[in-house]
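>>> sequence first, predicted model second:
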Amino acid sequence: MKKLLFIGDVVGKNGCDFLSERIYDIKKKHEIDITVVNGENSAQGNGITKFSADMLLRLGADIITTGNHCFKRRDSMDIYNRDNILRPLNFPDGCPGKGIGYIDCGYYKVAVINLMGTVYMEALDNPYGAMDRILETVNTPNILVDFHAEATAEKKAMGYYLAGKVTAVIGTHTHVQTADETILNEHTGYLTDAGMTGPEESVLGVAVRPAVDKQRFKYPVRFTEAQTPCFINGAVISFDEKSGKCTKIERIIDR
């Protein structure tokens, strides 16, 4: 039995710094074998840069997934030349990077697929068709899907669609951890959203006052990262590396 740690969207410098303080204890406590981190907001001011990506990799991320902010920093597009930094699978052909990466663990390997939803999001390729095509090429039963999507209904539907086909489907993007972890079809671990890693007293990582003013008054404001105590959200997925079957999924909140 192996254990995979998935860390929800890391937000800004504070999120990266707090993760650096706690990640080793978390991995030791849960006896983690593999670590996947969503880093699409890890740069100061959101997006991901070479600096923030390198920091997450130094902290032990085997693969970094992203989402709708993957190309926010145009000066960091070359990070997607790396095999361990992904962008959503269903971006158009010709975009830098790829949506699947592999973690070679010797006698077994794990495929990580980064996928993005289309409800209330960019009009990308149909995520269902993209998954059907990529699964035909995957030669391991151990498959983690980071489904970066806004609508909970889209995430739930994708979870059921992939039940029995992949090891786990973990949602990201909303920065709010859901309490619906389950195992679908006695095979696929599922969580609608893993949550975020960053300032807990915030609006999705943003300082409260400007976020409230933006919604209340509808005038332009400059968002800044909240300077409040942080927490780490994520999930631990236990799986049988021979069959790819998830045997347990556990949410984590570390303060």
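Yes, it's here. Keep in mind it's a predicted model, so treat the numbers as computed, not measured.
>>> only C-alpha atoms for contact and neighbour calcs from this point on.
OK.
>>> would you agree residue 215 falls within a helix?
Yes - membership of residue 215 in a helix is supported by DSSP: H, G, I helix; E, B strand; the rest coil.
>>> for residue 121, see how far away it is.
19 Å (C-alpha to C-alpha, to the nearest Å).
>>> quick one, strands of this protein?
Using DSSP state E, the strands of the chain run over 2-7, 9-10, 34-38, 63-65, 100-104, 109-116, 143-148, 168-172, 182-184, 188-191, 196-199, 230-240, 245-254.
>>> contacts only, for residue 27.
residue 5 (C-alpha atoms under 8 Å, 6 or more residues apart in numbering).
>>> look up how far residue 187 lies from it.
Residue 27 is 24 Å from residue 187, by C-alpha to C-alpha.
>>> picking that back up, among the strands of the chain, which is the most enclosed?
The highest mean neighbour count among these, using mean count of other C-alpha atoms under 10 Å, belongs to strand 9-10: a mean of 32.
>>> what does it contact?
Contacts of strand 9-10 (C-alpha under 8 Å, 6+ apart): 16, 37-42, 172-173, 175, 194-198.
>>> ok, now which ones touch residue 53?
Counting by C-alpha under 8 Å, 6+ apart, residue 53 makes contact with 39, 42, 64.
>>> between these, which is nearest residue 166?
residue 64 (18.7 Å; C-alpha to C-alpha).
>>> isn't residue 36 up against residue 62?
Yes - using C-alpha atoms under 8 Å, residue 36 is in contact with residue 62, at 5.9 Å.
>>> could you list every residue that touches residue 162?
Taking C-alpha under 8 Å, 6+ apart as the definition, contacts of residue 162 comprise 169, 188.
>>> what residue of this protein is the furthest out?
In the chain, residue 217 marks the outermost C-alpha relative to the chain mean, sitting 32.0 Å out by C-alpha atoms, centre = their mean.
>>> distance of that one from residue 211?
10 Å.
>>> try this one next to it:
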Amino acid sequence: MRILFIGDVVGDRGVQMIQTYLPKLKRDLKPQATIVNGENSTPVGRGISRKIYKQLLESGADVVTMGNHTWDNKEIYEFIDDTTKLIRPANYPGKDVPGRSWTKLKVNQATLAVINLQGRVFLPPLDDPFAVADKLVTEIRKETPVIFVDFHGEVTSEKRAIALYLKGRVSAVVGTHTHVQTSDGQIIDHQTAFMTDAGMTGPAAGILGMQPASVIQRFLDQRPARYVVETSEPGIMSGCVIDVNDETGHATKIKPVLIDDAHPYDL
């Protein structure tokens, strides 16, 4: 099974990059499943709307994952319970949390499970992602060994730790949230694919997708600043493609996907 994963879609420019390049990537890379992180995809860079969710699916996403901005656009409450293709972090605390924390899809004769988790270091103190992952993975492996985890976290150590903790029990752990693609794609012990961060999809000219001025000003004076999504050219699209053995669930290959001015699309 080949899985294509695209990192955090940011603002209108990110959605445009998805609409332009995702169909081409699917045509040329021929993934059997495509997963897109959409937690920053509204024009203000926080949350997702019904319209954008549909646009991501229409462009080729099979599953949309979220993160710490899951609830920032209140419209999500109107449709998250009605779909199996939009998932939010599994370790949100409390009972009756809206939406789903994992989903599955049939890929030929195999089944792919997709889990969304959020880290706790320098992020809101959700429930323990390690304990939640333990429980979920144990249950899901009764049905399929092919499991992809989008781990939405701030620090590299936590992302690496969860990958090593789940080694051999999941097919892949790919980090999101920090919006900068890392060059450490690897297969841990010939079992689990790992990349610390898939990177972002959106405006390349800003700072993590935001207009530079307010971000720089906050560094200068350490006062609260209103971040505004960058809308100008150029754009960037980041992610990875992973090959998995359907029978064992072990990953066999991971390769970064990067499209920007320095890396034009040339497949």
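It's in. Note that the structure is predicted; figures quoted are calculated from it, not measured.
>>> please name the residues that touch the aligned partner of residue 104 of structure 2 in structure 1.
Residue 104 of structure 2 maps onto residue 102 in structure 1, with residues paired by TM-score structural alignment. Going by C-alpha under 8 Å, 6+ apart, residue 102 of structure 1 touches 83, 84, 109, 110, 111, 112.
>>> same deal with residue 116 of structure 2?
65-67, 87-90, 101-102, 149-152.
>>> would you map the helices across the stretch 1-150 of structure 2?
11-29, 50-59, 129-140 (DSSP state H, counting those that start in this stretch).
>>> now distance to residue 221 of structure 1 too, for the strands of structure 1, in CSV please.
Formatted as CSV, these follow (distance: least, C-alpha to C-alpha, whole Å):
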stretch, distance to residue 221 of structure 1
strand 2-7, 29
strand 9-10, 23
strand 34-38, 26
strand 63-65, 29
strand 100-104, 36
strand 109-116, 28
strand 143-148, 26
strand 168-172, 25
strand 182-184, 39
strand 188-191, 33
strand 196-199, 19
strand 230-240, 23
strand 245-254, 31
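>>> and residue 185 of structure 2, what does it touch?
So residue 185 of structure 2 contacts 193, 194, 195, 196, 254, 255, 256 (C-alpha under 8 Å, 6+ apart).
>>> residues in contact with the third one?
It refers to residue 195 of structure 2. 173, 174, 175, 182, 183, 184, 185, 186.
>>> can you tell me what it aligns to in structure 1?
Per TM-score structural alignment, residue 195 of structure 2 is aligned with residue 191.
>>> ok, the last one next?
In structure 1, the residue paired with residue 256 of structure 2 according to TM-score structural alignment is residue 251.
>>> any figure for the gap between its match and residue 30 of structure 1?
Using C-alpha to C-alpha, residue 251 of structure 1 is found at 12 Å from residue 30 of structure 1.
>>> okay, and the common contacts of those two?
The contact lists of residue 251 of structure 1 and residue 30 share residue 236, where a contact means C-alpha under 8 Å, 6+ apart.
>>> which member of the contacts of strand 9-10 of structure 1 is positioned nearest residue 232 of structure 1?
residue 197 (4.3 Å).
>>> from residue 208 of structure 1, how far out is that closest one?
Residue 197 of structure 1 is 16 Å from residue 208 of structure 1, by C-alpha to C-alpha.
>>> ok, now residue 61 of structure 1?
30 Å.
>>> quick one on the thing from earlier: quick one, which of the helices of the stretch 1-150 of structure 2 gets closest to residue 208 of structure 2.
Closest among the helices of the stretch 1-150 of structure 2, using C-alpha to C-alpha: helix 11-29, at 11.2 Å.
>>> by how many degrees do the closest one and strand 33-37 diverge?
Per axes from the mean of the first three to the mean of the last three C-alpha atoms, to 10 degrees, the angle that helix 11-29 of structure 2 makes with strand 33-37 is 160 degrees.
>>> how about residue 75 of structure 1: what's its closest non-neighbour residue?
Distances taken as C-alpha to C-alpha, 6 or more residues apart in numbering place residue 49 nearest to residue 75 of structure 1, at 7.9 Å, with adjacent residues excluded.
>>> so what's residue 103 of structure 2 up against?
84, 85, 87, 113, 114, 115.
>>> residue 61 and residue 208 of structure 1: which is more packed in?
residue 61 (24 against 17; other C-alpha atoms under 10 Å).
>>> residues contacting the more buried one?
Per C-alpha under 8 Å, 6+ apart, neighbours of residue 61 of structure 1: 34, 35, 36, 37.
>>> one more pass at 10 Å, please.
5-7, 23, 34-39, 53-55, 84-85 (C-alpha atoms under 10 Å, 6 or more residues apart in numbering).
>>> do the same with residue 115 of structure 1
Residue 115 of structure 1 makes contact with 65-67, 86-91, 99-100, 127-128, 130-131, 145-149, 171-172, according to C-alpha under 10 Å, 6+ apart.
>>> same question for residue 213 of structure 1.
With C-alpha under 10 Å, 6+ apart, residue 213 of structure 1 has these contacts: 219, 220, 221.
>>> gap between the spatially most central residue of structure 2 and residue 150 of structure 2?
Nearest to the mean C-alpha position of structure 2, by C-alpha atoms, centre = their mean, lies residue 37 at 3.5 Å. Here residue 37 of structure 2 is placed at a distance of 8 Å from residue 150 of structure 2 (C-alpha to C-alpha).
>>> ok, now residue 114 of structure 2?
From residue 114 of structure 2 over to residue 150 of structure 2 (counting by C-alpha to C-alpha), the distance is 8 Å.
>>> again, but for residue 31 of structure 2
17 Å.
>>> what sits against the residue mapped onto residue 147 of structure 1 from structure 2?
In structure 2, the residue paired with residue 147 of structure 1 is residue 151, using TM-score structural alignment. By C-alpha under 10 Å, 6+ apart, the contact set of residue 151 of structure 2 is 65-67, 89, 115-119, 129, 158-160, 162-163, 173-177, 196-197.
>>> rewinding a little: can I assume the residue nearest to the centre of structure 2 is in contact with residue 63?
Yes - taking contacts as C-alpha atoms under 10 Å, residue 37 of structure 2 lies within contact range of residue 63: 8.5 Å.
>>> now the common contact residues for these two.
Joint contacts of residue 37 of structure 2 and residue 63 (C-alpha under 10 Å, 6+ apart) are 5, 56, 86, 87.
>>> can you put those residues in JSON lines and add distance to residue 249 of structure 2?
Listed next are those as JSON lines, based on distance: C-alpha to C-alpha, whole Å:
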{"residue": "5", "distance to residue 249 of structure 2": "17"}
{"residue": "56", "distance to residue 249 of structure 2": "27"}
{"residue": "86", "distance to residue 249 of structure 2": "23"}
{"residue": "87", "distance to residue 249 of structure 2": "21"}
